[in-house]
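Visitor: Here is a sequence with its predicted model. Questions after.
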Amino acid sequence: MGMEDDTHLVERKTSGEEILKGHFLHAFRDQVLLPNGQQATREYVVHPGAVMVIPLLDDGSGELKLVLERQYRYPVGRVMIEFPAGKLDAGESVQRCAERELLEETGYSAGAWARAGVMHPVISYSTEFIDIWFARDLQLGERKLDEGEFLDVFTATPAEFLQWCQQGLVTDAKTLAGALWVQNVLQGTWPLEWAAPLPA
């Protein structure tokens, strides 16, 4: 893809209203002008952004493991297999958020970090982005779950994890995107640039 002129695709806001401001969700309804001059309505959720961490664990067995979680997700009524993740606090950098979420949810801190990329999980109705990070040289400490947060932490080999994705046992969008990164990083197709954690 080159630097095409996208003006024939762009929708322009003509008016808008707030329709919900909850503790977590902030929803809007906008009127937009379509490229053909017609009017349309767009409803969407404003989200502060989030991070997902793909933790690579060398547990001494000689086989690399991935650190994963099992967590009940109320909207879908299921326990989901996911990589550790969480939303950004106000003013927080994405790496600081990644380091915080990994420690809080799993108890692990990492000696090396690499930013993989960014994904937009629900582009049709949310501004949400998820920054994807890899973590390695893990040291286990004490996790610090948020009030009301319940999850199990476990490990799996990359082969096991990818098989669960293929079998439909993993259906979470960010974790499936993580599977693409795991596959390509471990094959050496998508190299990462590793760096130290941020100073405390």
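Guide: Perfect, I can see it now. Everything numeric in this text was worked out from a predicted model, so none of it was measured.

Visitor: alpha carbons only for contacts and neighbour counts from here, please
Guide: OK.

Visitor: Let me know the secondary structure of R100.
Guide: helix (DSSP: H, G, I helix; E, B strand; the rest coil).

Visitor: The protein: strands as residue ranges?
Guide: Ranges of strands in the chain, per DSSP state E, are 12-21, 26-33, 39-46, 50-58, 64-73, 78-82, 85-87, 108-119, 130-140, 151-156.

Visitor: for the last one, packing partners?
Guide: With contacts defined as 3 or more CA pairs under 8 Å, 6 or more residues apart in numbering; DSSP states H and E, the secondary structure elements packing on strand 151-156 are strand 64-73.

Visitor: What residues of the strand it packs on count as buried?
Guide: The neighbour-count check on strand 64-73 (16 or more other CA atoms under 10 Å) flags 65-71 as buried.

Visitor: Please identify the residue most distant from the middle of this protein.
Guide: The outermost residue of the chain relative to its centre, with distances by CA atoms, centre = their mean, is G37 at 36.0 Å.

Visitor: circling back: ranking the strands of the chain by mean neighbour count, which comes first?
Guide: With neighbours defined as mean count of other CA atoms under 10 Å, those peak in mean count at strand 50-58, which reaches a mean of 24.

Visitor: contacting residues around it?
Guide: Residues from elsewhere that reach strand 50-58, judged by CA atoms under 8 Å, 6 or more residues apart in numbering: 64-67, 83-88, 94, 97-98, 102, 128-138, 174, 178, 182.

Visitor: check contacts around V185.
Guide: 191-192.

Visitor: Looking at the strands of the chain, which is nearest to G2?
Guide: Taking CA to CA as the criterion, G2 comes closest to strand 108-119 out of the strands of the chain, the separation being 19.9 Å.

Visitor: In terms of secondary structure, what does that closest one contact?
Guide: The helices and strands touching strand 108-119, judged by 3+ CA pairs under 8 Å, 6+ apart, are helix 94-106, strand 130-140, helix 173-186.

Visitor: would you list the ones you listed in CSV and tack on distance to L162?
Guide: Listed next are the helices and strands packed on strand 108-119 as CSV, based on distance: least, CA to CA, whole Å:
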stretch, distance to L162
helix 94-106, 21
strand 130-140, 17
helix 173-186, 7
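
Visitor: Compare the ones you listed and give me the one nearest V10.
Guide: strand 130-140 (23.4 Å).

Visitor: and here's the other structure:
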Amino acid sequence: MAEKTFEDLPAGDQHLREERISGEDIYGGIFLHMKRDTVSLPDGQEATREYLTHPGAVAIVAILDDGRVLLERQYRYPIAKACIEIPAGKLEVGEDHLLCAQRELEEETGYTTEKWSYIRRIHPVISYSTELIDIYLAEDLVPGKSHLDDEEFLDVFAAPLERLISWVEEGEITDVKTTISAYWLDRYRRGLVAPTPIK
């Protein structure tokens, strides 16, 4: 029997949905909070779901005039490794997402610009976190002086898109927002996708 196609699937998602019955807070940190909920499954059984709530974040695909991509290298304690990433930062409570992107780009790299576009939203860890990341494109960059937070240490550098993609394919870059952005930028340069300009 042939595998179903997407068009063969039932309409809607009601047959897959899990409904919250009750819940409790397990841990409250500086910005991450762990919760444990009891949910009703589609077949009527109950299950436990543990997850982190996260305020959300932004990331920036920043392109220099020569076409290179602005990148950062910083140490990520949970995986004990210095990672290559695009600039990014956590949203403050109630903060406008574009203003956060503008703030993070300037704070971390010193660059500013008036030319912003919206790429897309991603959910990097859908199995156990509410985190979302809105990715923006920044072009026509103007250099300036960075001003990192007191507990922030990172290297800022630029690389051609081809090298960025090779780092992804070689496993040097494993960060999901940077991986997705690298492939998006490749398709953008080939005219296959386009961002949404922000007026």
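Guide: Nice, thanks for sending it over. Since we're looking at a predicted model, the values are computed, not measured.

Visitor: Which one, of the strands of the first structure, ends up nearest to T189 of the first structure?
Guide: That would be strand 108-119 among the strands of the first structure, by CA to CA, at 12.5 Å.

Visitor: what do we get in the first structure for E18 of the second structure?
Guide: E18 of the second structure maps onto E11 of the first structure when the alignment is built from TM-score structural alignment.

Visitor: Now for the closest residue to that match other than its chain neighbours: which residues touch it?
Guide: The spatially closest residue to E11 of the first structure, leaving aside those adjacent along the chain, is L34, at 4.9 Å (CA to CA, 6 or more residues apart in numbering). Taking CA under 8 Å, 6+ apart, we find L34 of the first structure in contact with 10-12, 40.

Visitor: ok, 10 Å please
Guide: Residues counted as contacts of L34 of the first structure (CA atoms under 10 Å, 6 or more residues apart in numbering) are 8-13, 40-41.

Visitor: what do we get in the second structure for T127 of the first structure?
Guide: In the second structure, the position corresponding to T127 of the first structure is occupied by T130, as judged by TM-score structural alignment.

Visitor: Setting the sequence-adjacent residues aside, check what's closest to its match.
Guide: Of all residues beyond its chain neighbours, the one nearest T130 of the second structure is T53 (5.1 Å), with distances taken as CA to CA, 6+ apart.

Visitor: I figured the one you found hits M34, correct?
Guide: Yes: look at T53 of the second structure against M34 with CA atoms under 10 Å: they come within range, at 6.4 Å.

Visitor: shared neighbours, these two?
Guide: With contacts taken as CA under 10 Å, 6+ apart, T53 of the second structure and M34 have 28, 128-129 as neighbours in common.

Visitor: Y27 of the second structure -> the first structure?
Guide: The criterion is TM-score structural alignment: under it, Y27 of the second structure has L20 as its aligned partner in the first structure.

Visitor: residue contacts, its match?
Guide: L20 of the first structure is in contact with 26-29, 45, counting by CA under 10 Å, 6+ apart.

Visitor: ok, those residues in the second structure, which still hold?
Guide: With both residues aligned by TM-score structural alignment, their matches' CA atoms under 10 Å as the criterion, the subset of the contacts of L20 of the first structure whose aligned partners also touch in the second structure is 26-29, 45.

Visitor: Adding distance to G111 of the first structure, write these out as JSON lines.
Guide: Formatted as JSON lines, the entries for these read as follows, by distance: CA to CA, whole Å:
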{"residue": "H26", "distance to G111 of the first structure": "36"}
{"residue": "A27", "distance to G111 of the first structure": "38"}
{"residue": "F28", "distance to G111 of the first structure": "41"}
{"residue": "R29", "distance to G111 of the first structure": "44"}
{"residue": "V45", "distance to G111 of the first structure": "35"}
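
Visitor: aligned partner of G141 of the first structure in the second structure?
Guide: The alignment partner of G141 of the first structure in the second structure, by TM-score structural alignment, is G144.

Visitor: Burial check on that match, number of neighbours?
Guide: G144 of the second structure: 12 surrounding residues under other CA atoms under 10 Å.

Visitor: Who are the contact partners of it?
Guide: So G144 of the second structure contacts 106-107, 109-112 (CA under 10 Å, 6+ apart).

Visitor: Repeat that for A194 of the second structure.
Guide: For A194 of the second structure, the residues meeting the contact criterion (CA under 10 Å, 6+ apart) are 117-119, 184-185, 187-188.

Visitor: what residue of the first structure matches up with it?
Guide: For A194 of the second structure, the aligned residue in the first structure is P191 (criterion: TM-score structural alignment).

Visitor: quick one: whatever residue of the second structure lines up with V46 of the first structure from R189 of the second structure, how far?
Guide: Superposed on the second structure with TM-score structural alignment, V46 of the first structure falls opposite T53. Computed as CA to CA, to the nearest Å, the T53 of the second structure to R189 of the second structure distance reads 35 Å.

Visitor: Can you check which of the strands of the first structure gets nearest to G168 of the first structure?
Guide: Set against G168 of the first structure and scored by CA to CA, the strands of the first structure come closest in strand 78-82, at 10.7 Å.
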